[in-house]
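In: dropping a prediction and its sequence here:
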Amino acid sequence: MIRLSIIFVFILFSVSSIAGNIDSLLQIFNKTKTEKDKVDLLFQIGKEYQKVNIDSGIYYFTKAEKIADKNNIQNRRADIIKNIGNCYQAIGNLEKALEHYLKALDISLKIDSLDKKDTLNKKLSANLYHNISLIKNFQGDNNQAIRLLYESRKLRLEINDFYGLAVFTYPSLGAIYMERGEYSKASTYFYNALDIWEKSDNKIGIADAYDYLGVISEKQNDYQRALQYYTKSLQLREKIGDEYFLSFSYNNIGVAYFHLKNYEKALEFCGKSLEIKLKTNDKLSTRNTYSNIGLIYQLQGDYELSLSYFLKTVEISEEFEDLYETTKAYINVGTTLGYLKKFESAEEYLINAFEIAKKNNYLDLLKDVTENISVVYQNTNQYEKAFNMLLLHKQISDSLFNADMIKKLTSIELNYEFEKIQATDSIRMARVAFEKEFLQNEKLNRQKIITYILIFGIIIMLIMAYLIFRTFKINQKAKQNELKSRATEIEKSLLRTQMNPHFIFNSMNSIQHFISKNDSYEAERYLSKFAKLIRFILENSSQPYVCLHDEISSLQLYLELEQLRFNYKFDFTINIDDRIDDEFIKIPPMLIQPYVENAILHGIMPKETNGRILLEVKIDEKNSVLYCNIVDDGIGREKSKELKSKNSIRHKSIGMQITNERLNFLNKESQSNIWVRIIDLENASGTRIELTIPYKDE
């Protein structure tokens, strides 16, 4: 029998899927601290992997479920377990899928018993009932499948989940009733779904409904009408680029052409369907298309090619342990082998099909296989066996006829029950709509009364708020102007201290000294350094922040020029913490230089012997702080004060005064916590200055 693509839609992905990049999600996860956020991120990572790598999806879902269970996050846990079931369903492990769906449903129903108003949980329960029902139907228990779908429908009606009814519940009920041959009920459910989709202009849903109605037309042998429905569906899917479900439309159009005996067109569209299904690794629907193509080639007399496709259907059916489909595949292979005159192999496949069909009471398949075995026995001169099989074929045909009659006689009762259910649904939906409208009107009336009472007070409050806000803005603007003015003054003062006339004059003298000695290399080298330092000072004195790399580079230039200026009176070392990325860490400019200058002028220069300066920069990443230590082995602060007091010419240093004012300003303006500590080393052997500087990481 040629196979239609009936789309049983498992709820594999939640409505609000997170399209994200796996790598970026993993990076966020590594920085996440709360357990709930970890569960959510692992769940999203699992959803991404679920589309491309089922095993990885199961791994991350399982990891998320363990954390959710440990921290009693039950609603998310139920959803995670459902998705693990989806993964197992996708690879054909229906037993494991069913196990996880039932476990998730148990958790979800317990949550519902505690909180009847949790609509998200009710939707999850409805989805789980749906998925369980489809597995039950797949296992042959369509009565249980319908009962479960009614439970799903009941929950969806409670929460007005018309989307879920249209995309899942109604199509699945229609498909199962269609399998049972109850086309009137099936059509009603498909039209219910179509009505919802047309009202919301959902083209994907409309296309699905057209496919279902086409299948029903085909079941009733109206192939031309079926082709019209399938073509409408195809046109919609092509417009929206729905490639995966295009494969179903192609397959169904191919089937319609098959029944219309246009085999070339049938092969063309079935081939298009197969090409897409092989890309998506959808084995179950691929099997159906293999079977269709095999039957077409069989009718065209190309038995070898037909056999190759039927053998593929055997392989997939056995892999999924689908006894009914395996039996059908055996019959197709056996029949084709008979056409090829390979009667021994044909008999083996047909006998296997006969045994399975007999054991499982597949009467429709027993009818086909007994007829085909009889033909094989006739061709191998086993006439008694051929006769017995024909007798059995006749008995089964009569039994099926009687079963059809019984089905027709009970159809009135079934339709009556169905109409009662439909009427109940309509009354329930009308009651829900009325109650909702009544509650909304009552709420609106209360809101009007409250609004009239509060409106005068709100106006007064708005006027007061405006006046307060206006006063605040005026004060803020004045304060900002004052801060800007003070910042400008400090920047100018800072620039003046950095552009120390003595420093510039001595640096230029040193460069002139090299020129007079014809030492052009040294002159050029130091002139270049001097120019770089001046440029840095001019460029960055007005900038709020500079990168640490530039600050350290300028300090090194400054120290090298001071070495030259004072005839290499001191050596220096700069140590930077290896963890520091100095290109991205930013600090206020020229904070460190005044302290280095102070160490040279008041610590090293009065010393009789050569000195040494150590500059260390370390990082505290947790608190975003740099620790800068400036250590000299000079004469120390006490000795320096003593020398200054003896000096008849008093030098008033404004550099440190401006620096202190600047620190106070920065701490106040940017809510920073820059602080300085000066430590006298033991035995008057120098001074240690500790600077703590918050930084920006960009």
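Out: Thanks, I have it.

In: CA atoms for contacts and neighbours, from now on please.
Out: Noted.

In: pull the number of nearby residues for L462.
Out: Residues near L462, counting by other Cα atoms under 10 Å, number 12.

In: does it sit in a helix, a strand or a coil?
Out: helix (DSSP: H, G, I helix; E, B strand; the rest coil).

In: same question for G457.
Out: Assignment for G457 (three-state DSSP): helix.

In: can you get me a residue count around it?
Out: Neighbours of G457 (other Cα under 10 Å): 10.

In: likewise for V314?
Out: 22.

In: which SSE is immediately downstream of the helix or strand it falls within?
Out: If you go by DSSP states H and E, V314 is part of helix 303-319. Downstream of helix 303-319, the next assigned helix or strand under DSSP H and E is helix 323-339.

In: next helix or strand past that next one?
Out: helix 343-359.

In: next SSE after that next one?
Out: helix 363-379.

In: related to what we said a few turns ago, which other helices and strands contact the helix holding V314?
Out: Where contact means 3 or more Cα pairs under 8 Å, 6 or more residues apart in numbering; DSSP states H and E, helix 303-319 is packed against helix 283-299, helix 323-339.

In: identify whichever of those helices lies nearest to K394.
Out: Closest approach to K394 among the helices and strands packed on helix 303-319 (Cα to Cα): helix 323-339, 18.0 Å.

In: from the rest of the structure, what touches the closest one?
Out: Residues from elsewhere that reach helix 323-339, judged by Cα atoms under 8 Å, 6 or more residues apart in numbering: 291, 298, 303, 306-307, 310-311, 313-314, 317-318, 343, 345-350, 352-354, 356-357, 362, 365, 368-369, 372, 376.

In: and here is the other one:
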Amino acid sequence: MYRSAIFLKISLFFILLILPGTVACYAQSYKIDSLSLLLKSHPKQDDKRAELLLLLATEGMKFDPKQGLPHADEVLSFQNAIKNKNYVASAHRTKAGIFLYLSRFPESLESYNRAITVDKILKNEVGIGAALGNIGIVYMTQGKFPEALKYFLQALKKQEELKNELYVGIMLTNAGIVYTEMGDYKEAMSHYQRALSVFKKYKHFVGQANTLGNIGIVHSKMNNLDEAIKYSKLAIQIGDSIGNTRISARENGNLSGYYSKQRQPDQALKYGSIAIQKNEKINNIKSLGFNYQNFSDAYYQKKNYALSKSYALNALKIGQEVNVTDLKRDASLGLSEVYTALNMPDSAFRYYKMYKEYGDSISNDQKKNEITRMGMQYEFDKTEAVYREKQILAEGQLKQQQLQLALNRAELQRGLQQTALQKALLENEKLVSEEKQKQLIISQNNEKLQSNKLNLLSQQQRFDQLEIRQLWLYGILAIVSLLTVLIYLLNLSRIRKLKFASTLQLREAEQNNLKLEHQYQLSESELRAIRSQMNPHFIFNVLNSIESYIMDNDKRTASRLVQKFASLSRLILENSIKSLIPADKEWKALRLYTELEAMRYNNSFTYSFEHAPEISLSTILLPPMLIQPLIENAILHGIIGQAITDAHISVTMVQSEQTLIIKVSDNGIGLNRTSNKTLVNVVKEKSIGLKSIRERIKLLNLQYPGSASFSVDEGPEQRGTIAVISLPVLGVGSGEI
């Protein structure tokens, strides 16, 4: 019983802004937070705000399509104030894309048509091509393949004219989808392979993932399910690598369908759960309907008819809401089979009738699609034949016209030559008479010319001298002006460099002061921790214990105390020169300290140190001497001198996401009770206490904001104390050691 529809990967492409150097220069540089800050700092409704709003809409759509809708609406709310109308067209395209993801098809078509209207006014061919392709996608999503094919062909022609090779690949993919739905799998596979080579060439990962998924669908329709699963998983790998939730949601849904067809219901439920989770996150209603149908099929195979019926009813409801005939047909058949299994023949027959009605509707649509495709092919062939005949006829007529024109030109040339000859004879006679007159005039004017030449020569010499002087004057003025401008520019550049250098030095000085102040505070806090951990009282008590064991001739115990005290001292001295140390060294120091205290107090309490198995202490960094005061307070404040027979101290370490949680708990007298106030006061005078720990937590939060915390609470049944420190997970190399 395999009825779950497979989602064809329709290649969506949005050209939000057409002007180069506007959105493109920001789109990869800013994220949602930084863009929001820029938007707050620019409340004026102008082109700049429109650009920022469209960028926010684009980023928001990556996580939730609804997030981009208010930003696009705001751009359109002040479109009359926008000078660059490309932003208005981009806002319409953005809204149309969001409506398409939300399965609001009429609104999507309306927005795309509005974008085309604006682009036609702007003569923006790129925007028109994008909108045509996406209108085809809207019809494709609704299963209206003739309309989709019409717009895909228009978009493909437009992209080929614009020589946009990447968008040609996208249109090839969409054409492959049409062929898949038409049942022409060979042609579909050919288009997908061509598109895949284009996407690989341009490293277009979304296109690669969609095309791989579509190839898997073709294999599925050919009942080659192993190949279908292989290509679908390749698409998921690409989608997850680029963080594309929609691709991952679709492919997990497809895998659910493939495994259901292979009669592997557990695998179908596994991948279907992932698909439902992701589609709910992006509010993809149509895809959720197919996911529910896959779940119904899987539970039917597991003979869990109650859950199968519930998911099938949800799938049918969504199919009716978004008007997807395939989904309504499959859900009706599933309900009919479930009610048959439940021995409810009336309900089974009612849903079977619905299944037949929807199936007949799809069959009619398929026939219409085939007739439309054949008609389009016939029209194309017919148009091509007429065009060729016209071209041959036009070429023949052109040759005849060229021959006639050549004859006319020859006759005209012959007449012109005769006329020119007659004119030449007349002109020759005139020239002879004029020549005689000119000879007389020349002889009369020769003398005048000679005298005029002498006068002109003298005048020319004087004029040349004046011109040379003028050129020298202009040259000197130009050189002086050029030198003045150069000196001014050099001084201006030098002043700017000095100002810039001064500003940089001031900023560096401020940063150095802040860094030195922070380091000073951190060093002071660490020094106080060292003093607390190795306070004289503790050292004195350990040495007294060693002396006591020596006096009692218990050399082995005394030797153990000396070795452990020496090891603890060496670890503390080694760790004290570092801001962060490997967790295994700190863990060892804490165990040594606790063991020394237990031996010093005659093992009057037990202790345990545990950490989660997935934590590798050698690869995690901890601030040194931060946890030891909590163990010291648990021993001295809560246990020693309280006559507790089952006294125990527990130190645990677990990891939650990017946070390391260290808990120190005891079953002593708790926070609000004490039986030995004198002892508590003495301990508090020597201990670093809670204030020092909070200071170090505060300094850690300055370096890693919001990542560290500290709390002390009463134990269960008001017995004992639980101290919890949360630290950021820092690996080796993350901090200074």
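Out: Structure received. For clarity, every value in this text was computed on a predicted model and none was experimentally measured.

In: re earlier: out of the contacts of helix 323-339 of the first structure, which are buried?
Out: 291, 298, 303, 306-307, 310-311, 313-314, 317, 343, 346-347, 349-350, 352-354, 356-357, 365, 368-369, 372, 376 (16 or more other Cα atoms under 10 Å).

In: quick one, the helix holding V314 of the first structure and helix 323-339 angle?
Out: 160 degrees (axes from the mean of the first three to the mean of the last three Cα atoms, to 10 degrees).

In: which part of the second structure matches helix 303-319 of the first structure?
Out: Aligned using TM-score structural alignment, helix 303-319 of the first structure spans residues 265-281 in the second structure.

In: okay, now S24 of the first structure: neighbour count?
Out: 10.

In: now the one 5 residues further on
Out: Neighbourhood size, F29 of the first structure [other Cα under 10 Å]: 17.

In: ok, Q470 of the second structure next?
Out: Neighbours of Q470 of the second structure using other Cα under 10 Å come to 11.

In: ok, then the element right after the one helix or strand it maps to?
Out: Take DSSP H and E as the rule and Q470 of the second structure turns out to sit in helix 345-533. Downstream of helix 345-533 of the second structure, the first helix or strand assigned by DSSP H and E is helix 536-551.

In: who's in contact with the corresponding residue of the first structure for R49 of the second structure?
Out: Taking TM-score structural alignment, R49 of the second structure has R77 as its aligned residue in the first structure. Listed by Cα under 8 Å, 6+ apart, the contact set of R77 of the first structure reads 64-65, 68-69, 104.

In: dump the residues you listed into JSON lines; add distance to L557 of the first structure as well.
Out: As requested, the contacts of R77 of the first structure are arranged in JSON lines below (distance: Cα to Cα, whole Å):
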{"residue": "A64", "distance to L557 of the first structure": "55"}
{"residue": "E65", "distance to L557 of the first structure": "59"}
{"residue": "A68", "distance to L557 of the first structure": "58"}
{"residue": "D69", "distance to L557 of the first structure": "61"}
{"residue": "A104", "distance to L557 of the first structure": "68"}
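
In: ok, of the residues you listed, which come out buried?
Out: For those, buried by 16+ other Cα under 10 Å: 64-65, 68, 104.

In: just give me the closest of the residues you listed to L42 of the first structure.
Out: Minimum separation from L42 of the first structure among those (Cα to Cα) is found for A64, which lies at 5.4 Å.

In: can you show me the strands along the stretch 451-600 of the first structure?
Out: Here the stretch 451-600 of the first structure has its strands, by DSSP state E, counting those that start in this stretch, at 546-547, 570-576, 585-587.

In: and S184 of the first structure, which of those strands is closest to it?
Out: Across the strands of the stretch 451-600 of the first structure, closest to S184 of the first structure is strand 585-587 (Cα to Cα), at 72.9 Å.

In: okay, now the alignment partner in the first structure of L234 of the second structure: neighbour count?
Out: Applying TM-score structural alignment, one finds that L234 of the second structure aligns to K272 in the first structure. Using other Cα under 10 Å, K272 of the first structure has 18 neighbouring residues.

In: E690 of the first structure should be in a strand, yeah?
Out: Yes: counting by three-state DSSP, E690 of the first structure is located in a strand.

In: measure the residue lying closest to it once chain neighbours are set aside to N361 of the first structure for me?
Out: Excluding the flanking residues, the one nearest E690 of the first structure by Cα to Cα, 6 or more residues apart in numbering is N629, at 4.6 Å. Distance of N629 of the first structure to N361 of the first structure, given as Cα to Cα, to the nearest Å: 90 Å.

In: more neighbours: the two, which one.
Out: N629 (22 against 11).
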